[in-house]
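[1] Quick one, structure for this:
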Amino acid sequence: MNRIKLKSFLHTANVALLLSVAIAGTAQDKLLAFPGAEGGGCYVTGGRGGKVYHVTTLEDDAKNPGSLRYAVDQKGPRTIVFDVAGTIELKSDLVVNNGDLTIAGQTAPGDGICLRNYCFHIKTDNVIVRYIRSRLGDDSGAETDAAWARNQKDIIVDHCSFSWSVDETASFYGVENFTMQWCYITESLAASTHVKGAHGYGGLWGGNKASYHHNLLAHHYSRTPRLVGNDEFPEKCLIDMRNNVIYNWGPVLGCYGGGGGSYNFVNNYYKPGPATNEKPAIAGRITQAGVDDTFFEHGVFYLSGNRFDYTSPYLGSKAQQNAKASDEDNYEGLHIVESEYATKDDYIADREFVVRPTTTHTAEIAYEKVLRYGGCCLRRDAIDERVANDVRTGGYSYVSGDKGSNGSTGGLIDAPEDVGGYVEYTATELEMRNKLDSDGDGIPDNWEDMYGLDSADPSDALTTHKSGYSWFEYYLSTLVNSITRECQSLESGIPVTENENADADWAITSESVAIKGASALRAYTVSGLSCDYVVGDYMWLGRLDKGAYIIVADMGDGRVLSKRIVKN
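    Here you go, the predicted model:
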């Protein structure tokens, strides 16, 4: 197989198409979890239509109706909103045992909310988490992650910041219909309180129909991430990693693992740092994979459009050479553990695995967008701002000397104090007053007044807005509209245009469009936003509003065809 030629063609096609998904306002069979929700978990319902719980205290008290823990422990569909800003010092792991939950961190006034001391653990299905920070630290002695979930389904984690963990930082595996998007996973503690010694890991990532996109992994000793496949049932593992930014990984393994399953690595941006150079072989690594010794299964990988910045002054000549080779041919970055059961060609997919549509930028544009709009960025704290600056400048931020407090080097830290420690989260008097919600429906009075709702009637929050969402869900989305818009804008300079082919067998009616032999069809607006997607060669147009569209057909043989239509 001519890997370089195939990879180059598909990379070009991917850049030209820039697959994306529409947000509110486009007719759909299902509502997205929220405008901007994408990937495997895009249709999670969370607490939709349920009760609203207000967090009014930073105390971690399960018996206090105003505490976060109390609200998390309740049953039934529910959404948690925040009337306070600050740090919640957890007294034990915050475990979500009851599903049908939305945690709307974007509702917090001022600087927002941060969890500290213990793990945020999702142990149930159907959960939406947005705009929350979880910075574990080492004060409690907990040897755990900042956030994790295992063997659950229907979860989406959006615009959260996870850091300062003792084990992995953010781990999600064995999950199904899952998305982690636009999150910061940074600065795990390399030589801290873990009983096994050196740790400092990014995370364990796995699942079926599991999407990890537009996230930042920075300053980790290893596991950036460790992939968790399914050796016994490889058909139940489909992991999509795209548009992530990975900085300063090493010096152990970087990304590795896998096992049985299917894996996309599309348009990720790799920027080696000072810790990466300690082991030149991993400077150009996208992932390392091997055959498991029980079921003799291995993963199958599709790699396209991934870029390496091999110009770091920290890289020696060998490390720079490895990074450059993987930039030029992504499959050079697929490192295989030798086995009698499989050759490298056995690990390589001929085409991208089909996943739920996700806004896909070029790696270079994703790099800029993740640094600008990733993490808990409604009001970005000094911690995320500092890490983003590290990535941009290619540096690190020890506050004293050139090492962590227990001797770690290369930008890897051993304690929060190595980089300045925790920060304070506050809200002004005006910001607190603007949270007044007389009827307790989750929508502040001033917003209800502005939109003609009744601030004395909680029932109107659950009536339907023209977007298809309830007025309450619509309100939640407006708090972060500008961020969502910037995250989903393409800014590619490459429009989605018609590319008719005389050999193509298009069949277009007022109700449908089809093309013989297509494996998938996508409908785009002329501005480049995707508004429908089907597997197969036939698309019903009933879900589309009136207007002009570009229909893009993946022909399954390397050809990508497109046709302009007008729906009247």
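[2] From now on I want contacts and neighbour counts done on CA atoms only, so please keep to that.
    Will do.
[3] neighbours around the closest residue to residue 415 other than its chain neighbours, how many?
    Distances taken as CA to CA, 6 or more residues apart in numbering place residue 189 nearest to residue 415, at 6.0 Å, with adjacent residues excluded. Residue 189: 34 surrounding residues under other CA atoms under 10 Å.
[4] Which residues are in contact with residue 189?
    164-167, 199-201, 220, 412-416 (CA atoms under 8 Å, 6 or more residues apart in numbering).
[5] Same check on residue 129?
    Residue 129 neighbours (CA under 8 Å, 6+ apart): 102-105, 156-158, 160.
[6] Residue 318 too?
    Residue 318 neighbours (CA under 8 Å, 6+ apart): residue 280.
[7] and it, what element?
    helix 317-328 (DSSP states H and E).
[8] residues making contact with whichever helix or strand comes after that helix?
    Helices and strands here follow DSSP H and E; after helix 317-328, the next one along the chain is strand 334-336. Identification of contacts with strand 334-336 by CA under 8 Å, 6+ apart yields 285-290, 344.
[9] Next, the second sequence, to be compared with the first:
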Amino acid sequence: MEIKAVVITAVLLCTKAWAQLPAFPGASGFGAAASGGRGGEVYHVTNLQDSGYGTFRDAVSKPDRTIVFDTCGIITINDKIKASPRLTIAGQTAPGDGIVIYGNGVSFASNTIVRYLRFRGSSSMPRGACTVVADDLEDIIFDHVSIQWGRWDNLHLKNSSRVTFQHCLIGESIDPQRFGALFEGPTNVTVHHCLWIDNQSRNPKAKAGIEYINNVVYNWGVNGLVGGHSAENHYQDVINNYFIAGPQSTDKFIGMFSGTDHVYHTGNFADLNKNGKLDGRLVIDTDFVSATATLLPQPTHKAPIKVKVQDASSAYTEVCKQAGASLRRDGVDTRIISYLKSLGTTGEIFRTDSAAGGLVPLKTAAALADTDKDGIPDKWERVMKLNEKDPTDANKKNAEGYTNIERYFNELLLN
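    Now for the predicted structure:
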């Protein structure tokens, strides 16, 4: 009985350790323990069509999948895509300049990992549509994702919990609203090292329980970061962010807070002079008090996997390098980052995606050979001492709890 008890205890300890395993090395915040499609089917996206076998739409149509890309380019979708739960979407596996999902929105479900993809709406999608929707779910992380050209908001997050957006680019929302994001009632949300750029307002609208750390907000129109300003109580930890005015910005980098917005803030800077230099001043209590927020002496939120916090100037440098699908930035994101680097002298809040210049062609390349179709290219299998003719070894776990295919994903970003 004692031996059995020891075995059970060991199993429980391992289970608990894996439950808190980061989705990938470097994942942090409330959504960082999402396991996605770990251990499930490996699905290859092989073409750029809107529907049918081998398409992105088909890839996300069933749960428990790890999705890799054997193709690169622009996937134009006519209708909204609704993704299933328990997915890992590894955009970093795409050859060439990667993938753009263009033309309409994508909604996600619980326990999902999304990395290194570009989601762009268009003026042709419905008036009230958002480019990315993450409503009514738990445990999701978006890492190095570009989200643009939403008609109502670029991003919508409602009644969800344990969510992380890290190193994302959320910008260039278009008519009729041209808003960045509406966070409507979610709790335990982490947004860190993201770029919010060329949105009229809502960067985001934080009607939420949120830790907002090391973000850069650039060239807002009417308002920068917006409070919940509702009858419900909301709690926002605003830490070491940089607010940088652009050509169309007002001085309202903080706006529309109310007494029900309970804010802890520290280490934030605002650069409002549009002089091409990063020389902002420290954000002080009166900036939030004038927006009628209720100030707190201590932060409210404590994510189990903490964000490594930088000072605001270092965060600006990090965001310039990393925000969006930055493994290989395409022409759209490169243009947008150039606005940010101008530090106040360039940037525009466009009304349509065509006014922004529209899509830019992506450089293409062939996928690496993968004999057993397990998602790990043959040359990587040899490096990792796996069998390139045995598809079952992709889902074998190491001592940490990562599968071999996850090891490939993670090491791919180091090369």
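[10] hmm, back to that, in the helix holding residue 318 of the first structure, which residues are buried?
    Buried residues in helix 317-328 of the first structure, defined by neighbour count with 16 or more other CA atoms under 10 Å: 319-328.
[11] The spatially most central residue of the second structure in helix, strand or coil?
    Ranked by distance to the mean C-alpha position of the second structure (CA atoms, centre = their mean), the top residue is residue 142 at 3.3 Å. Following DSSP: H, G, I helix; E, B strand; the rest coil, residue 142 of the second structure is assigned to strand.
[12] Kindly check the end-to-end length of stretch 85-93 of the second structure for me.
    Length of stretch 85-93 of the second structure, first residue to last, CA to CA, to the nearest Å: 20 Å.
[13] In the first structure, what stretch matches that stretch?
    With TM-score structural alignment applied, stretch 85-93 of the second structure matches the range 99-107 in the first structure.
[14] Repeat that for stretch 401-408 of the second structure.
    With TM-score structural alignment as the criterion, stretch 401-408 of the second structure aligns to 468-475.
[15] Helices of the stretch 1-150 of the second structure, start to end?
    2-19, 56-59 (DSSP state H, counting those that start in this stretch).
[16] Repeat that for the first structure.
    3-17, 68-73, 317-328, 363-373, 382-393, 429-433, 445-450, 471-478, 481-488 (DSSP state H).
[17] and the third one, how far out from the chain's middle?
    Meaning helix 317-328 of the first structure. Relative to its chain's centre, helix 317-328 of the first structure lies at 27 Å (CA atoms, centre = their mean, to the nearest Å).
[18] Then the longest one?
    For helix 3-17 of the first structure, the distance from its own C-alpha centre to the chain's C-alpha centre is 23 Å (CA atoms, centre = their mean).
[19] just the fifth one next, same as before
    Distance of helix 382-393 of the first structure from the chain centroid (CA atoms, centre = their mean) equals 18 Å.
[20] buried stuff in that helix?
    Under the neighbour-count criterion of 16+ other CA under 10 Å, helix 382-393 of the first structure has 383-384, 387-388, 390-391 buried.
[21] Average offset of it relative to the second structure?
    Compared with the second structure after the fit, helix 382-393 of the first structure shows a mean deviation of 1.1 Å (mean CA distance after the TM-score superposition for the first structure).
[22] State the distance spanning the first to the last residue of stretch 33-47 of the first structure.
    End-to-end for stretch 33-47 of the first structure, by CA to CA: 10 Å.
[23] follow-up on the earlier one: what angle sits between the helix holding residue 318 of the first structure and helix 3-17?
    Here the directions of helix 317-328 of the first structure and helix 3-17 differ by 60 degrees (axes from the mean of the first three to the mean of the last three CA atoms, to 10 degrees).
[24] pretty sure residue 363 of the first structure is touching residue 307, no?
    Yes - between residue 363 of the first structure and residue 307 there is a contact under CA atoms under 8 Å: 6.2 Å.
[25] shared neighbours of those two, which are they?
    Shared contacts of residue 363 of the first structure and residue 307, counting by CA under 8 Å, 6+ apart, come down to 267-269.
[26] Now, these that are in strands?
    Using DSSP state E, residue 269 are the members of these that sit in strands.
[27] Could I get the shared contacts of residue 363 and residue 307 of the first structure in a markdown table, plus columns for neighbour count?
    Below are those laid out as a markdown table (neighbours: other CA atoms under 10 Å):
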| residue | neighbour count |
| --- | --- |
| 267 | 29 |
| 268 | 28 |
| 269 | 27 |
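[28] Can you lay out the shared contacts of residue 363 and residue 307 of the first structure as TSV showing distance to residue 470 of the first structure?
    Listed next are those as TSV, based on distance: CA to CA, whole Å:
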residue	distance to residue 470 of the first structure
267	35
268	35
269	37
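[29] Now flag whichever of the shared contacts of residue 363 and residue 307 of the first structure is closest to residue 348 of the first structure.
    Checking those against residue 348 of the first structure by CA to CA gives residue 267 as the nearest, at 16.7 Å.
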